[in-house]
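K.L.:
Below is the sequence, then the predicted model.
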Amino acid sequence: MSVGLIALLDDIAGLAKVAAASLDDITAQATRAGAKAAGVVIDDAAVTPRYVVGFTAARELPIVGKIALGSLKNKLLYLLPAALVLSLLAPWAITPLLMFGGAYLCYEGTEKVYEALWPHHAHEHEKAVAAVDPNPQKFEDEKVRGAIKTDFILSAEIMAITLATVPEAPFWMQALVLAVVGAGITALVYGGVALIVKADDAGVALAGNSRPVSSLLGMPPRGLESSSRSYADRMTAPLTQGLGRGLVLGMPVFLKVLGVVGTAAMVWVGGGIIVHGLEEYGLPAFGHVIHSMAEAAAHALPAVQGAVEWLVSAAGSGLFGLLVGAAIIPVLQYVVMPVRRRLQRKAA
């Protein structure tokens, strides 16, 4: 996925250079910024499909489209101007806002783990913090809103990383780099998500098509007998039909795995944001522990030390994120929501 991101941003850079030589600096900066944000982009792509699971096939692409539009609004209408204003007027506010968003990601991810391990208690918690509306349209709208909220936090991290790569650039260049990266990453992530959620439908179509080459070329069928098929159809049909059956059988498993990856990504990214924020506020203990563990594991396995160091760092941030999320769940259920409901009754 990170290679695809870099390739996409390189293409954007190439198009911009052809259009206007004056944009060379902007596109180069955007490519570097996008590459640095690749880890968060992977998390975004892994998180989003779980919001589409459970809906009918006809609603999958419209839902992805709604989330993609919300993501683009997040980046270009809200986060881009907010990032520029904060960097100019209140740079001190960026870290606490990111930490607050990281805490939200920790809560969301931990809630999914809680639901998998203790479904009954998780159901009680869900009832306490948000009633599930049986109306299909309202349920879909709620899912879309939840996805856009999560995307907002991940997008904020992407935009913060992007802005950090061009701290000395002129204001107008910062704005254009943020816009290029935001639009490019949105297209990459949600284009990929659309392909993922429709892969099983494509598999059904491939598995049932005995004339793949003729269909691709728009040639009408000449009959139902196998002899009426072209040589190319007879040669390629077993391959395309096998691929189709593989997609149909494999996508449910892949989506489950992706759901697990998405949950892990939420607690990993959220925990990492908070750990880095604490370091900026003079509380480096958690970061030092995670870094020391990662270095020790990397030295123990020098052949793959880069991968091991990354995995241990991610696992340490994820564990910290789970602890933060586990602390938030009871506070939200037994303190925040009762107070909120009491205030709502008084207001009514």
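P.N.:
On my side now, so go ahead.

K.L.:
Every contact and neighbour count from this point should use C-alpha atoms.
P.N.:
Noted.

K.L.:
Need the residue closest to the centroid of the chain.
P.N.:
The residue lying closest to the centre of the chain (CA atoms, centre = their mean) is Asp44, at 0.9 Å.

K.L.:
Tell me which residues touch that residue, please.
P.N.:
When contacts are counted by CA atoms under 8 Å, 6 or more residues apart in numbering, Asp44 touches 151, 154, 189, 262.

K.L.:
Try it again at 7 Å.
P.N.:
By CA atoms under 7 Å, 6 or more residues apart in numbering, Asp44 lies in contact with 151, 154.

K.L.:
buried residues in stretch 9-29?
P.N.:
Within stretch 9-29, the residues scored as buried using 16 or more other CA atoms under 10 Å are 9-10, 12-13, 16-17, 23-24, 26-29.

K.L.:
Same check on stretch 307-324?
P.N.:
With burial defined by 16+ other CA under 10 Å, the residues of stretch 307-324 counted as buried are 308-310, 312-324.

K.L.:
Ok, stretch 91-110 next?
P.N.:
Result for stretch 91-110 [16+ other CA under 10 Å]: buried residues 94-95, 98-110.

K.L.:
Same question for stretch 141-155.
P.N.:
Across stretch 141-155, burial judged by 16+ other CA under 10 Å covers 143-145, 147-155.

K.L.:
put this beside the first:
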Amino acid sequence: MAGASLLALLDDIATVLDDVAVMTKVAAKKTAGVLGDDLALNAQQVQGIRAERELPVVWAVAKGSALNKLILVPAALLISAFVPWLIVPLLMIGGAYLCFEGFEKLAHKFLHSKEKDKQHRHELIEALANPDVDMVAFEKEKIKGAVRTDFILSAEIIVIALGTVAAATFAKQAAVVVSIAIIMTIGVYGFVALIVKLDDMGAHLCKKQNATAQFFGNVLLAAAPKLMRFLSILGTAAMFMVGGGIVTHNIAPIHHAIELAAHATEPLGWLTSSLLNGIAGVFIGAFVLLCWSPLHTLFKRGSAKL
């Protein structure tokens, strides 16, 4: 009897773990849109840091990210336990914010000239070359900015992950959200560390006498900036698709229309759904930006008067 009970318990534990693994996988897919942007943003945050300080800065931001999640995960689980009706509104806000952030990037790209961006980069390089610049203060400012960015993106990831398992038991919710938090932190900052050192690895290989090593070194040197641009583009596109998908999923008429279009275009229904969610995300982002811009201007004027 005891043996049967133990086997039953082990089977229950295995079932729970399997459920958690499946739900974690689904949650990871849902949060992938934020992840692409998270990688690009955090890799960009360490630009301007001297090569020998890049990894310590990434490590400092990773620790800040872990602290962010120590605050956000319990907060999300408390919301789920005591005010679960807040999950859908938070998801909608998170989805709309993703669309807003994506559209703001597009607006910046089209409204700011390449000359201005080049000038800003040139000014940054000149400032770093100046021996009077306090590099410790500069580094701390970079870390603070990256941790603030991470807090917003981590909140989005956790809310999206929680939304995917809202109907599960509290224990499964906790297991999935904690798993996502750990996986995303290690995955993002491990990959960011790799990205920021790609050019150093390429330069190191180029110094080798071996022709193969030199070839791969040149490939890495050429690939590093292109990888950054690709991640940025991929992250922006994913923000529209994921953010738009979250919002449209909770607006029944639009959700049903997208589902009908997806069924009508099988076996490419998934592509139709993604494209329509992405288009919806662009319009949602534009709408939020139009609403936010005058409010932001008013807030700035009010703070200037104080």
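P.N.:
Everything's here; your move. Computed from a predicted structure; not experimentally measured.

K.L.:
Put one on top of the other, what's the TM-score?
P.N.:
Overlay of the two chains. TM-score (TM-score structural alignment, normalised by the length of structure 2): 0.75; 272 aligned residues with a CA RMSD of 3.1 Å.

K.L.:
any chance of the buried residues of stretch 141-155 of structure 1 in JSON lines, with secondary structure and distance to Gly203 of structure 1 too?
P.N.:
Below are the buried residues of stretch 141-155 of structure 1 laid out as JSON lines (DSSP: H, G, I helix; E, B strand; the rest coil; distance: CA to CA, whole Å):
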{"residue": "Lys143", "secondary structure": "helix", "distance to Gly203 of structure 1": "26"}
{"residue": "Val144", "secondary structure": "helix", "distance to Gly203 of structure 1": "26"}
{"residue": "Arg145", "secondary structure": "helix", "distance to Gly203 of structure 1": "30"}
{"residue": "Ala147", "secondary structure": "helix", "distance to Gly203 of structure 1": "26"}
{"residue": "Ile148", "secondary structure": "helix", "distance to Gly203 of structure 1": "29"}
{"residue": "Lys149", "secondary structure": "helix", "distance to Gly203 of structure 1": "32"}
{"residue": "Thr150", "secondary structure": "helix", "distance to Gly203 of structure 1": "30"}
{"residue": "Asp151", "secondary structure": "helix", "distance to Gly203 of structure 1": "29"}
{"residue": "Phe152", "secondary structure": "helix", "distance to Gly203 of structure 1": "32"}
{"residue": "Ile153", "secondary structure": "helix", "distance to Gly203 of structure 1": "33"}
{"residue": "Leu154", "secondary structure": "helix", "distance to Gly203 of structure 1": "31"}
{"residue": "Ser155", "secondary structure": "helix", "distance to Gly203 of structure 1": "32"}
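
K.L.:
Kindly indicate which of these lies nearest Thr48 of structure 1.
P.N.:
Proximity of these to Thr48 of structure 1 was ranked by CA to CA; the top entry is Ala147 with 6.6 Å.

K.L.:
residue in structure 2 matching the closest one?
P.N.:
Ala147 of structure 1 maps onto Thr149 of structure 2 when the alignment is built from TM-score structural alignment.

K.L.:
Checking the closest residue in space to Gly325 of structure 1 that isn't next to it in sequence next. Helix, strand or coil?
P.N.:
Distances taken as CA to CA, 6 or more residues apart in numbering put Tyr107 closest to Gly325 of structure 1, at 4.1 Å, once the chain neighbours are dropped. For Tyr107 of structure 1, the secondary structure call by DSSP: H, G, I helix; E, B strand; the rest coil comes out as helix.

K.L.:
same thing with Gly54 of structure 1?
P.N.:
Secondary structure for Gly54 of structure 1, judged by three-state DSSP, is coil.

K.L.:
Would you check how far apart it and Lys143 of structure 1 are?
P.N.:
11 Å (CA to CA, to the nearest Å).

K.L.:
Which helix or strand contains the nearest residue to Gly36 of structure 2 once chain neighbours are set aside?
P.N.:
Distance criterion CA to CA, 6+ apart; nearest residue to Gly36 of structure 2, sequence neighbours excluded, is Gly235 at 4.2 Å. Taking DSSP states H and E as the criterion, Gly235 of structure 2 maps to helix 211-249.

K.L.:
quick one: that helix to structure 1 mean distance?
P.N.:
Here the mean offset of helix 211-249 of structure 2 against structure 1 after fitting is 1.9 Å, by mean CA distance after the TM-score superposition for structure 1.

K.L.:
got the buried residues for that helix?
P.N.:
So for helix 211-249 of structure 2, counting by 16+ other CA under 10 Å, buried means 213-214, 216-218, 220-221, 223-224, 228, 231-249.

K.L.:
what does stretch 43-56 of structure 1 give?
P.N.:
43-52.

K.L.:
One more: stretch 15-31 of structure 2?
P.N.:
Those would be 20-21, 23-25, 27-28, 30-31, for stretch 15-31 of structure 2 by 16+ other CA under 10 Å.

K.L.:
what do you get for stretch 196-204 of structure 2?
P.N.:
Buried, per 16+ other CA under 10 Å, within stretch 196-204 of structure 2: 196-203.

K.L.:
do the same with stretch 74-89 of structure 1
P.N.:
74-76, 79-80, 83-84, 87.

K.L.:
and the end-to-end length of stretch 104-118 of structure 2?
P.N.:
Stretch 104-118 of structure 2 has its terminal residues 19 Å apart, counting by CA to CA.

K.L.:
which residues in structure 1 form helices?
P.N.:
2-19, 24-36, 38-47, 57-73, 80-89, 94-117, 119-129, 136-165, 171-207, 212-217, 231-280, 285-300, 305-331, 337-347 (DSSP state H).

K.L.:
Show me what the shortest one is in contact with.
P.N.:
In other words, helix 212-217 of structure 1. 232-233, 237.

K.L.:
distance of Thr31 of structure 2 from Ala238 of structure 2?
P.N.:
10 Å.
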